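Participant: Okay, predicted coordinates and the sequence, questions at the end:
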Amino acid sequence: MKKVLLALLVIVAISCNDKTEEKQIATPSEATENDTIPNFGIVIHGGAGTILKENMTDSLEKAYKAKLEEAIRTGHEILANGGTALEAVQRTINVMEDSPLFNAGKGAVFTNAGTNELDASIMDGETLNAGAVAGVTTVKNPINLAYEVMVNSEHVMLGGKGAEEFAKQQGMEIVDPQYFFTENRYKSLQRIRDKEKTELDHDGKTAFVDPFIKDSKFGTVGCAALDKNGNLAAGTSTGGMTNKRWGRIGDAPIIGAGTYANNATCAVSSTGWGEFFIRGMVAHDISALMEYKGLSLQEAAREVIQEKIPALGGDGGIVAIDHEGNVAMEFNTAGMYRAKMNKDGELEIGIYGE
């Protein structure tokens, strides 16, 4: 009888131990549940240049911060709900394109001929597919047309009238060129044209001559995003250079210069002196330094923006996010309109060099 009782006690003890082990195995799983939520993030810029606190009114600073927050929250919500990085990039940039605060879409600067010529590009980090448009004058949101070029044509870049015809065929929103007219931008052109001098949209040398340029600054816009599926995307949109001539095109629509995305490395959007960013192939160079030299995103961005571009004689900045959600907002100018949000919804907005 004693042997039977001992056997029963052993069985009960083993059973209890098994249950205890099951609980111990389950507990760590519960503790790390939050860690298994897919990572995602988004970062934007609204232009880089001689952006100084002393030249900014309180009301204008609030307006820029409010629009940057509206833009980035638009994209962040898409990502949080499981949307794609490509969708987040487009909708975020749309907010800035529709605002006269930035040199893109509605707020585009004027050419020497008194027109507004818009450029944009977008890239998919998963497929390395890309689309771009240059010199369009009637498309309300050029970044959306760049996307259509990427997904609905066999081409990467379309320009001018051909791009506008393609936009009509794709059912894009077409506007009268007058839509892009803003009084302050036009007055800026008049002052510059009187001098017969080409001025970069972010050129600090004339920032104190023209009140509008001094106060509202610059504004090529861009966005880079990582979605929950681990896919990266980047996009850039701009009105280019004030008083530009001869169909000048900057870096914004150039894949590898103004925009680049690769799931293996990062997604980048550039803003700055376009001629130098084209020569330096800034966006791709940051990705290449990560891929070939094993640099981190921040290390690569710093090397290109703080060393390579200044050595050429150019200035500007970038925003970027890598495949792990790390973000870089690097610039060598006095300031850059910028914002970032991570998967936890933590928001950071900046304007000046800090």
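Facilitator: Structure received.

Participant: Please make it C-alpha for all contacts and neighbour counts, starting now.
Facilitator: Noted.

Participant: Return the residue spatially closest to Tyr64, with its sequence-adjacent residues excluded.
Facilitator: Leu101 (7.2 Å; CA to CA, 6 or more residues apart in numbering).

Participant: What is the neighbour count of the one you found?
Facilitator: Around Leu101 there are 21 other residues, counting by other CA atoms under 10 Å.

Participant: ok so it is a helix residue?
Facilitator: No. When DSSP: H, G, I helix; E, B strand; the rest coil is applied, Leu101 is found to be coil, with no helix at that position.

Participant: now it: how far from Asp215?
Facilitator: Plainly put, Leu101 is 10 Å away from Asp215 if you go by CA to CA, to the nearest Å.

Participant: got another, please set it beside the one above:
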Amino acid sequence: MIKITKFLAALIGLLSSQALVAHKTDDSTGWSIAIHGGAGTIERDRMTPGQQAEYETALAAALEAGAKVLREGGSAIDAVKAAIMPMEDDPNFNAGRGAVFTWEEHIEHDVSIMDGRDRSAGAASGLRLVKNPILLADAIRVDGRHVFLSGEGAQQFASERDFELVAPEWFETERRRESLERLKTEKVSALDVDHKFGTVGAVARDSEGNLAAGTSTGGMTGKRWGRIGDTPVIGAGTYADNRSCAVSATGWGEYFIRVGVAQEICTRVRLSGNPDYQSAADEVMAEVAELGGDGGVIVMPSSGEPIFSFNTSGMYRARVTADSAVEVGIFGD
């Protein structure tokens, strides 16, 4: 992890009247937030200084959007939504605009959100028209009749409410189309063309000690047959429980589902009576690696000190608390 540079701090400062760096005060409210923008083969020699600065700036802006909610006394669930929306709108991430193409050349989003106060949750898969999927996931959570909607049913649910819908073309980028063409032409896997899992997510603790988590993705390049990964699966890609922690995952979804990564981390800590969240996260990620999968997680403990764990060469990530400065990281070192 690195502290955000003065240049980036000044740049993001133009976007907000609040300073990016949260200084410690005697009346600290104890809030904290962490975000991720995907994990995978992320190495220094494959990224120009300009690209690195662009990602760091995007991460810092998303983090600040969520931190602003918490700083002003807002809830963890609202902070998670506020942090994820800018990344869904940014074509650099595989969520919302800039999501990858399916084999049939569509873009389909998967998303979930969970509130640690009552473990209410909302999730959707196969979305094609909702501009910000994380907002739809939360509407499903608040509605409360179901947890997980998919495809046409999820679209109908969105159409009956005041959600911003956009044409499919709004999500498309040339870079993602080229990745699909390469996958088909060279007969390689999604891992060969994506290099990283661009899923985005956030975990937060508000001033009242409540936790929340959310995750949003476009899935894997060239996915077929309605494939669904871990992102919309509560307990695999997203989980939040005030009794233990909140987790958002990014990685090879099939393995995260098999391990039940997000809930497994929280349950291990809760049942062990030992609040060693870093060890729990590292052990679960090691299990994923043993099965052949890779990726990473961001974890918000009930104590409010966010941690990261990943078994890849890098993960786009950032964190800040009411008592600490902003940190932004990309590479494993």
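Facilitator: Now that the structure is in, tell me what you want to look at. In this text, all values refer to a predicted model and were calculated from it rather than measured experimentally.

Participant: And the TM-score between them?
Facilitator: The TM-score (TM-score structural alignment, normalised by the length of structure 2) is 0.90; 309 aligned residues with a CA RMSD of 1.4 Å.

Participant: Show me what the residue nearest to Tyr64 of structure 1 lines up with in structure 2.
Facilitator: In structure 2, Leu101 of structure 1 lines up with Asn92, judged by TM-score structural alignment.

Participant: Which parts of structure 1 are helices?
Facilitator: Using DSSP state H, the helices assigned to structure 1 run over residues 2-31, 58-80, 85-97, 142-152, 160-169, 183-195, 211-216, 274-280, 282-293, 297-303, 309-312.

Participant: Touching, Ala71 of structure 1 and Gln90? I think so.
Facilitator: No. With contact defined as CA atoms under 8 Å, Ala71 of structure 1 does not count as touching Gln90 (10.3 Å).

Participant: between these two, who's got more neighbours?
Facilitator: Per other CA under 10 Å, whichever of Ala71 of structure 1 and Gln90 has more neighbours is Gln90, with 28 against 23.

Participant: what sits against that one?
Facilitator: Ile143, Asn144, Gly235 (CA atoms under 8 Å, 6 or more residues apart in numbering).

Participant: quick one: which of those is most hemmed in?
Facilitator: Gly235 (39 neighbours).

Participant: Give me the nearest residue to the aligned residue in structure 2 for that one, chain neighbours excluded.
Facilitator: Per TM-score structural alignment, the equivalent position to Gly235 of structure 1 in structure 2 is Gly214. Leaving out its chain neighbours, the residue that sits closest to Gly214 of structure 2 by CA to CA, 6+ apart is Ile113, at 4.1 Å.

Participant: ok, how many other residues are close to that neighbour?
Facilitator: 39.

Participant: Test my guess that it contacts Ala137.
Facilitator: Yes. Counting by CA under 8 Å, Ala137 is a contact partner of Ile113 of structure 2 at 6.1 Å.

Participant: Quick check: neighbours shared by the two?
Facilitator: Ala121, Gly122, Ala123.

Participant: Can you give me the neighbour number for the last one?
Facilitator: For Ala123 of structure 2, the tally of surrounding residues (other CA under 10 Å) stands at 31.

Participant: cool, the second one as well?
Facilitator: Neighbour count for Gly122 of structure 2, taken as other CA under 10 Å: 29.

Participant: And it? What does it align with in structure 1?
Facilitator: Under TM-score structural alignment, Gly122 of structure 2 pairs with Gly131 in structure 1.

Participant: right, and that match touches Tyr147 too?
Facilitator: Yes. With contacts defined as CA under 8 Å, Gly131 of structure 1 counts as touching Tyr147 at a distance of 5.7 Å.

Participant: anything in contact with each of the two?
Facilitator: With CA under 8 Å, 6+ apart as the test, Gly131 of structure 1 and Tyr147 both reach Ser121, Ile122.

Participant: Fine by me, we can end here.
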